[in-house]
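A.B. asks: 3D model of this:
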Amino acid sequence: MFFKAALLALIPAVFANPQYYGPAPAPAPATSATSAAASPSSLAATNSNQMIVQVAPGGNLVFNPSDIQAPVGTLVTFAFPGGLQHSVTQSSFGSPCTPLQGGFDSGLDGNSGDTFSINVTDASQPIYIFCKFPAHCGLGMVA
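C.D. replies: The predicted model follows:
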């Protein structure tokens, strides 16, 4: 409940963010691997070494699941549905709709079947992600 209230309190700041103005950037390659930490969760792994996160399933502006716990050595794979462009961009708790300097970014992807993966190397540090397509983060596409 607190998490939702905190996110709702950030909505005015999100819409004031300059990332929502101007044309969308050119797409980057969709499939890549990057090291990252895991975030808290409730999802069981697809297998002992991999978890799948759906990006905008059913056209909804969400990541499903939006909260996972992955042990070290887990490959977390984000599956893109195709159609409207989305991204998996690392952010921070304090700035949920701003790319984290030095963080990972899938680039915008609108191709069905494309994936982006991160390898969990430190399960003690949570990571935060959002979709950088204009207005998606402000509409709730954060995890």
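
A.B. asks: drop to CA atoms for contacts and neighbour counts, all remaining ones
C.D. replies: Will do.

A.B. asks: what's the longest strand in the protein?
C.D. replies: strand 115-122 (DSSP state E).

A.B. asks: Report all helices and strands that that one contacts.
C.D. replies: Strand 115-122 is packed against strand 33-37, strand 75-79, with contacts defined by 3 or more C-alpha pairs under 8 Å, 6 or more residues apart in numbering; DSSP states H and E.

A.B. asks: Output those strands as JSON lines; include the columns distance to Phe2 and mean neighbour count.
C.D. replies: Shown next, in JSON lines, are the helices and strands packed on strand 115-122 (distance: least, C-alpha to C-alpha, whole Å; neighbours: other C-alpha atoms under 10 Å):
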{"stretch": "strand 33-37", "distance to Phe2": "23", "mean neighbour count": "18"}
{"stretch": "strand 75-79", "distance to Phe2": "26", "mean neighbour count": "23"}
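
A.B. asks: please give me the structure for this one as well, since I'd like to look at both together:
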Amino acid sequence: MCGFVPLRTRYFDDQLRDAVRADLRQIVILAAGLDGRAYRLDLPPDVSVFELDTPDLMAFKAPVVEAAGVRPNGPHSVIGVDLREDFGPALLSAGFEPAERTLWLVEGLLPYLRLADIDLLMARVGGLSRAGSRMVTDER
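C.D. replies: Have a look, this model is predicted:
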């Protein structure tokens, strides 16, 4: 894992940068955990980042980010949801625009889901994605 995680992180960072260069202005990070891309990458201020993970994890992350004193460059929403459930309404309530092309980052999540849950997740992402959207994932 010591060599894999940095390489995976770099790969996802590069994919995000490429999507932003291709004028995608919505980034959705599923199973965001302690992901810091919204804070550490120099994203244009018109790029919206939506981070989704369990409510408990998002509650844990909030004081960690606060203590670090970091701020995202642009619009940023943290959404506490179980990704095995329908997260669309919560994402839409946070300002997600399905008419906009979106980059979906799914890093390190799929091995923890049953195949039926993966199918539902992909169907939900597909239902919220306009043509020209992208998904980057690993594993499974």
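
A.B. asks: Any chance you could compute the TM-score here?
C.D. replies: The TM-score (TM-score structural alignment, normalised by the length of structure 2) is 0.28; 68 aligned residues with a C-alpha RMSD of 4.6 Å.

A.B. asks: what about the strands in structure 2?
C.D. replies: 26-30, 48-53, 76-80, 102-106, 134-137.

A.B. asks: Mean neighbour count and distance to Arg124 of structure 2 for those - can I get that in a markdown table?
C.D. replies: Conversion of those to a markdown table gives the following (neighbours: other C-alpha atoms under 10 Å; distance: least, C-alpha to C-alpha, whole Å):
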| stretch | mean neighbour count | distance to Arg124 of structure 2 |
| --- | --- | --- |
| strand 26-30 | 23 | 12 |
| strand 48-53 | 23 | 14 |
| strand 76-80 | 19 | 16 |
| strand 102-106 | 22 | 12 |
| strand 134-137 | 16 | 13 |
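
A.B. asks: closest one to Phe4 of structure 2 among these?
C.D. replies: Of all the strands of structure 2, it is strand 134-137 that lies closest to Phe4 of structure 2, at 14.3 Å by C-alpha to C-alpha.

A.B. asks: Which elements pack onto the closest one?
C.D. replies: The contact analysis (3+ C-alpha pairs under 8 Å, 6+ apart) places strand 134-137 of structure 2 against helix 4-21, strand 102-106.

A.B. asks: Quick one: closest of the strands of structure 2 to Ala67 of structure 2.
C.D. replies: For Ala67 of structure 2, the closest of the strands of structure 2 is strand 76-80, at 16.5 Å, according to C-alpha to C-alpha.

A.B. asks: got the contact list for that closest one?
C.D. replies: In this structure, residues lying in contact with strand 76-80 of structure 2 by C-alpha atoms under 8 Å, 6 or more residues apart in numbering are 38, 48-58, 90-91, 94.

A.B. asks: now it and strand 48-53, what's the angle there?
C.D. replies: Angle of strand 76-80 of structure 2 versus strand 48-53, following axes from the mean of the first three to the mean of the last three C-alpha atoms, to 10 degrees, is 20 degrees.

A.B. asks: got the angle between strand 76-80 of structure 2 and strand 26-30?
C.D. replies: Counting by the same axes, to 10 degrees, strand 76-80 of structure 2 lies at 30 degrees to strand 26-30.

A.B. asks: quick revisit: can you tell me which of the contacts of strand 76-80 of structure 2 is nearest Tyr11 of structure 2?
C.D. replies: Nearest to Tyr11 of structure 2 among those: Ala38, at 15.7 Å, using C-alpha to C-alpha.

A.B. asks: Based on its surroundings, how many neighbours for the closest one?
C.D. replies: Counted with other C-alpha atoms under 10 Å, the neighbours of Ala38 of structure 2 add up to 23.
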